[in-house]
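Asks: here's my sequence, what's the structure:
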Amino acid sequence: MTLSTTYKRTGIIAVTFCTLLLASCYLYQESLPPTKRWAVPFGSDPLGPPPPHHDHADKDRCFDPYRAPGYLYIPDSHSNYNQTQWIPFTDQLLHVESLPVSSYPPIDGKDVFFTRGEVEEEFLTAPTTPKQWMQLVKSENEIRRSAIQSTKTSDFAPLKDHGVLSWLWDRRVVLVGDSVDRFMTQFFCEELGSSMTEPERHTTATCHIPSFNLTITHWHFPGTYTSRPDWWWMPNMKLIPFEERWEQLWSKTDVPSTDSTPGIRGPNGIPDLVMWQSGLWDQRMMWESGEAHAKSTGGKPSPLASRTRQMCWEELRFTTSRLRKLLQHLHLSFGPDLPLLYRTITTHRDSDAKDANLYEIDRVSRFVASKEGSEVFEWGRCLSALTMLYMDQTHPAKGAASWLWGNMLLEYLKRSSKGWGECHQEGLAWGGR
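Replies: Predicted coordinates for the structure are as follows:
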């Protein structure tokens, strides 16, 4: 055999081998699911630059300061509560020059001594720190009320574009919640020189600000229970299931907007923001139900009769199902693009093992929210353990807590006015606490 013949045969074998190898690779790739094919695009350099990602501008655009870990700055003097400010933690906190007190070894070998210094201006005015919307709204409200000596909304229409708050005109907020939400509505109204109206306790309440044609409507939501049992602890409360309250109470607020009846639908034909939660009432319902059914079985000891316990699994399943139905009902009534926020639950002032099920209601509410298109209003978590801000065992007082609530509400209302969907996926994808 000649040398040239040997080379030809070797070449044929090599070509055949390469062809079979490529065919095998192709068949293997075709057998994979589409998401696993061609991890590196054909013809590209596997060691080249990675595919493009969203730039920092996109991330900044959807940055939610109230969902980021942070610090609630509360002035020492209660009279200055209108300076209360949420300061989100960002890289700025990591890279700012260290304080002398953090030096090691300590300066002059002395003991470390902390002082109650003020937050540096660079943190209060950082681009990531949310605006003091309440200050802006209060100031503009005073200007408009001085210019227009009237309580009729229509008289303020010529001023709707005055200043930097034109986006606030004709906005509508609905709160599906408890007395904590009702008090926050009342305090917000008082800050702007108006009064909340409430035809009957535990039904509905309305705060209308004529200078902005802004309305907050509170729908009292006594939890997710499905009937009016004999053991219900409030004898005058006849309607419990939200389906019945919606039909007989809440729907009465869904009227065309006039000077005397502002309604609940904003410029887009739906509420501009809906906040919801059922924590404290569901907690009490589980306590009362467990105690009542323990008595009905002859008073035999039952773990469910205790007020220092977790939710049982059936309670958790029940709550999940009922909250899903509530959110689905809201979407059915107002459409799939309804801006929804789960208002995180506030604990009791003296919180202990009795609030164990409250934390679990909060967790399952967060989960249901993420699956049903609702984002999260972290006000309750921002107040964690700050019980010196309460006015009683259950309710945060007017002051730093209510000022924070107002700033947060206006922050989300501003976002809603520009289009809720723009950052909605980022809001849903956030992991929770």
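
Asks: switch to C-alpha atoms for all contacts and neighbour counts from now on
Replies: Will do.

Asks: Gln283 is in contact with Leu358, isn't it?
Replies: Yes: the criterion here is CA atoms under 8 Å, and Gln283 meets it with Leu358 at 6.1 Å.

Asks: the nearest residue to Thr204 once chain neighbours are set aside: helix or strand, and which one exactly?
Replies: Using CA to CA, 6 or more residues apart in numbering and skipping residues adjacent in sequence, the residue nearest Thr204 is Trp219, 4.8 Å away. Assigned by DSSP states H and E, Trp219 belongs to strand 214-220.

Asks: likewise for Gly406?
Replies: Gly406 belongs to helix 400-418, assigned by DSSP H and E.

Asks: got the buried residues for the helix or strand just after the strand holding Trp219?
Replies: Once the chain leaves strand 214-220, the next helix or strand it forms, by DSSP H and E, is helix 242-248. Residues of helix 242-248 classed as buried by neighbour count (16 or more other CA atoms under 10 Å): Phe242, Glu243, Arg245, Trp246.

Asks: thought the residue nearest to Thr204 was touching Val174?
Replies: Yes: the pair Trp219 / Val174 is scored as a contact, 7.2 Å apart, by CA under 8 Å.

Asks: neighbour count winner among the two?
Replies: Just comparing Trp219 and Val174: by other CA atoms under 10 Å the higher neighbour count belongs to Trp219, 27 against 20.

Asks: and the gap between Glu426 and Arg324?
Replies: Distance, Glu426 to Arg324, by CA to CA, to the nearest Å: 21 Å.

Asks: ok, now Leu93?
Replies: With CA to CA as the criterion, Leu93 and Arg324 are 39 Å apart.

Asks: which of the two has more neighbours?
Replies: When Leu93 and Arg324 are compared for neighbours, Arg324 comes out ahead with 16 against 11, by other CA under 10 Å.

Asks: does the more buried one sit in a helix, a strand or a coil?
Replies: Judged by DSSP: H, G, I helix; E, B strand; the rest coil, the three-state class of Arg324 is helix.

Asks: surely it touches Val368?
Replies: Yes: using CA under 8 Å, Arg324 is in contact with Val368, at 6.4 Å.

Asks: longest helix of the chain?
Replies: helix 3-31 (DSSP state H).

Asks: what's the following helix or strand after that helix?
Replies: helix 56-61.

Asks: helices and strands around whatever helix or strand comes next after that following helix, which ones?
Replies: Using DSSP H and E, the helix or strand that directly follows helix 56-61 along the chain is strand 70-73. In terms of contacts (3 or more CA pairs under 8 Å, 6 or more residues apart in numbering; DSSP states H and E), strand 70-73 is packed against strand 85-88.

Asks: how close does the residue nearest to Thr204 sit to Met275?
Replies: Distance, Trp219 to Met275, using CA to CA: 10 Å.

Asks: what is in contact with those two at once?
Replies: Here Trp219 and Met275 share the contacting residues Val174, Leu175, Val176, Gly177, scored by CA atoms under 8 Å, 6 or more residues apart in numbering.

Asks: one more sequence to fold, the one below, so I can look at both together:
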Amino acid sequence: MALRISVIGTGYLGATHAACLAELGFEVLGMDIDPDKLASLAAGQVPMYEPGLSELLVKHVVGHPGSTGRLRFTSSPQEVAEFADVHFICVNTPQKKGEFAADMSYVELAVDALAPHLTRPALVVGKSTVPVGSAGRLAERLQALAPAGEGIELAWNPEFLREGFAVGDTLHPDRIVVGVREGGRAEELLREVYAAPLGAGVPMVVTDYPTAELVKAAANSFLATKISFINAMAEVCESAGADVTLLAKALSYDERIGGRFLNAGLGFGGGCLPKDIRAFMARAGELGADQALTFLREVDSINMRRRSRMVELAREQCGGGFLDRRVAVLGAAFKPNSDDIRDSPALNVAAQIQLQGAQVTVYDPKAMDNARKMYPTLSYAASASEAAVGAHVVLHLTEWQEFRELDPVALGAVVAERRLLDGRNVLDGPRWRAAGWTYRAMGRPS
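Replies: Predicted coordinates:
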């Protein structure tokens, strides 16, 4: 009989995972404690912007005309336990307030809610990003709380999703990592779950629990380090009169380095990279290995300095102060193809500039509603041109394709002064200068 699967937690990760498992042919039951989120998903509506996800929901959610009916949702852990053979835990692990450490309370609540209803053998699979050492502890907790006892196995299967590409990353991952204990059926069951990508040649790396937990932390730390490295080079370039984009181009031809994520600019944000590297540092300290990760403090510091540098550049363009100045900010999401504003560099810069006296107007193609809720005192516009009306400087802070295609002549007709700061180093500087703009980018000669 085909495996039946549950997904506990239907946020960004869980909703994507559930829809993609249905696409792979499984019957899937998603569980959440938020009734509004469940109602939205059952109606085929995604509570976040993620390209392709809404279409998958409509294709598979029970009750939609022509749907496969392979995906439905519930708030009942008992129903989940009775339904599924494999349970994926996909809840959030945010940063603790006032600390660097990860908040494991949602994972623990999910385990505590599910375990008492597990009366038959089952596999529980963690996908959340957790501190190393968590899986072993949770495995013991599951077996202690579940009526099926030792019949309950735990595996750890970290996610590697990129916002804006999550559907493709789930259906066609570059690797699958599973942490298991010897002697169980976890690997066999997960090979069945991931039969389609494995059949297409995707490699599976089978490890112990700690290694699987460390893979996500290590991957995000490496990525954050690479981004902060090129941004550190941008700081040097600004002092030396060099061009960081040409420096990055030259570095990219070295096959040991490569060109991906060597784009200097405003730095990283979002709900993963910043909190994951901080949680990694915190856990290393608990393990007595804090010296191994001290470099991540500087990685984090470089990243945050980019935001302050953008504020400084904007102040310079406004004549040394923000009072009575109008600033247009293009971008609110932390990255393009997403409406996620968690730790958004763009909104952080916008808020800093507003606090220093400027009238700030923000436009983003997808993140406006989320931005309004989190930053209600900022002004918002319905388009880039509306945001730029009367602006003394325009800040390009999220690299949406829409902004790359802006007409500098048309935009120049509505601003007070043609001054543009490119916080992402992706706009065509010569084109903007030819239209009469003062164009500045981070890490490049003025």
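
Asks: got a TM-score for the pair?
Replies: The TM-score (TM-score structural alignment, normalised by the length of structure 1) is 0.23; 186 aligned residues with a CA RMSD of 8.0 Å.

Asks: looking at the shared contacts of Trp219 and Met275 of structure 1, which are in strands?
Replies: Val174, Leu175, Val176, Gly177 (DSSP state E).

Asks: among these, which pair sits farthest apart?
Replies: For those, the maximum inter-member distance is 9.4 Å, found between Val174 and Gly177 (CA to CA).

Asks: circling back: which other helices and strands contact the strand holding Trp219 of structure 1?
Replies: Secondary elements touching strand 214-220 of structure 1 (3+ CA pairs under 8 Å, 6+ apart): strand 172-177, helix 179-191, strand 204-209.

Asks: between the ones you listed, which one is closest to Val376 of structure 1.
Replies: strand 172-177 (13.5 Å).

Asks: that closest one - contacts with which helices or strands?
Replies: strand 214-220, strand 273-276.

Asks: do you know which of the ones you listed lies nearest Glu314 of structure 1?
Replies: strand 273-276 (22.2 Å).

Asks: which helices and strands does the closest one pack with?
Replies: strand 172-177, strand 340-343, helix 400-418.

Asks: residues in contact with Tyr26 of structure 1?
Replies: Per CA under 8 Å, 6+ apart, neighbours of Tyr26 of structure 1: none.

Asks: distance check, it against Thr19 of structure 1.
Replies: 11 Å.

Asks: same check, this time on Asp362 of structure 1
Replies: Look at Asp362 of structure 1 and Thr19 of structure 1: by CA to CA, they are 60 Å apart.

Asks: so the two - more neighbours on which side?
Replies: Between Asp362 of structure 1 and Thr19, Asp362 has the larger neighbour count (other CA under 10 Å), namely 20 against 12.

Asks: confirm for me that that one is in contact with Gly279.
Replies: Yes: here Asp362 of structure 1 reaches Gly279: they are 6.9 Å apart, a contact under CA under 8 Å.

Asks: got the angle for the strand holding Trp219 of structure 1 vs strand 172-177?
Replies: 20 degrees (axes from the mean of the first three to the mean of the last three CA atoms, to 10 degrees).

Asks: what sits closest to Ile216 of structure 1 if chain neighbours are left out?
Replies: For Ile216 of structure 1, the spatially nearest residue (CA to CA, 6+ apart) is Val173, at 4.7 Å.

Asks: run a quick neighbour tally on the one you found.
Replies: Val173 of structure 1: 25 neighbours (other CA under 10 Å).

Asks: then Leu27 of structure 1?
Replies: Neighbours of Leu27 of structure 1 (other CA under 10 Å): 11.

Asks: any idea how far the residue nearest to Ile216 of structure 1 lies from Glu247 of structure 1?
Replies: Counting by CA to CA, the gap from Val173 of structure 1 to Glu247 of structure 1 is 19 Å.

Asks: same check on Glu291 of structure 1?
Replies: 30 Å.

Asks: equivalent analysis for Ser289 of structure 1, please.
Replies: For Ser289 of structure 1, the distance to Glu247 of structure 1 - CA to CA - is 25 Å.

Asks: do the same with Leu410 of structure 1
Replies: 29 Å.

Asks: Tyr342 of structure 1 too?
Replies: If you go by CA to CA, the gap between Tyr342 of structure 1 and Glu247 of structure 1 works out to 22 Å.

Asks: Asp91 of structure 1 now?
Replies: 50 Å.

Asks: now Gly70 of structure 1
Replies: Separation of Gly70 of structure 1 from Glu247 of structure 1 (CA to CA): 41 Å.

Asks: cool, Gly290 of structure 1 as well?
Replies: Gly290 of structure 1 sits 29 Å away from Glu247 of structure 1, going by CA to CA.

Asks: just Tyr73 of structure 1 next, same as before
Replies: 42 Å.

Asks: the helix holding Gly406 of structure 1 to helix 179-191, inter-axis angle?
Replies: Put simply, helix 400-418 of structure 1 runs at 80 degrees to helix 179-191, going by the same axes, to 10 degrees.

Asks: next, the buried residues of helix 400-418 of structure 1.
Replies: For helix 400-418 of structure 1, burial by neighbour count (16+ other CA under 10 Å) applies to 400-417.

Asks: next SSE after it?
Replies: As the chain continues past helix 400-418 of structure 1, the following element, by DSSP H and E, is helix 424-429.

Asks: next, count neighbours for Gln186 of structure 1.
Replies: By other CA under 10 Å, neighbour count at Gln186 of structure 1 equals 22.

Asks: isn't it up against Cys207?
Replies: Yes: if you go by CA under 8 Å, Gln186 of structure 1 and Cys207 touch, sitting 7.1 Å apart.

Asks: quick one on the thing from earlier: to Ala14 of structure 1, which of the helices and strands packed on strand 172-177 of structure 1 lies closest?
Replies: strand 273-276 (68.8 Å).

Asks: tell me which residues are up against the closest one.
Replies: 172-177, 338-343, 377, 412-413, 416.

Asks: pull the number of nearby residues for Arg404 of structure 2.
Replies: 12.

Asks: how close does it get to Leu57 of structure 2?
Replies: Following CA to CA, the distance that separates Arg404 of structure 2 from Leu57 of structure 2 is 31 Å.

Asks: same question, Val327 of structure 2
Replies: For Val327 of structure 2, the distance to Leu57 of structure 2 equals 39 Å [CA to CA].

Asks: list the contacts of Ser379 of structure 2.
Replies: Here Ser379 of structure 2 is in contact with Gln359, Val360, Thr361, Val362 (CA under 8 Å, 6+ apart).
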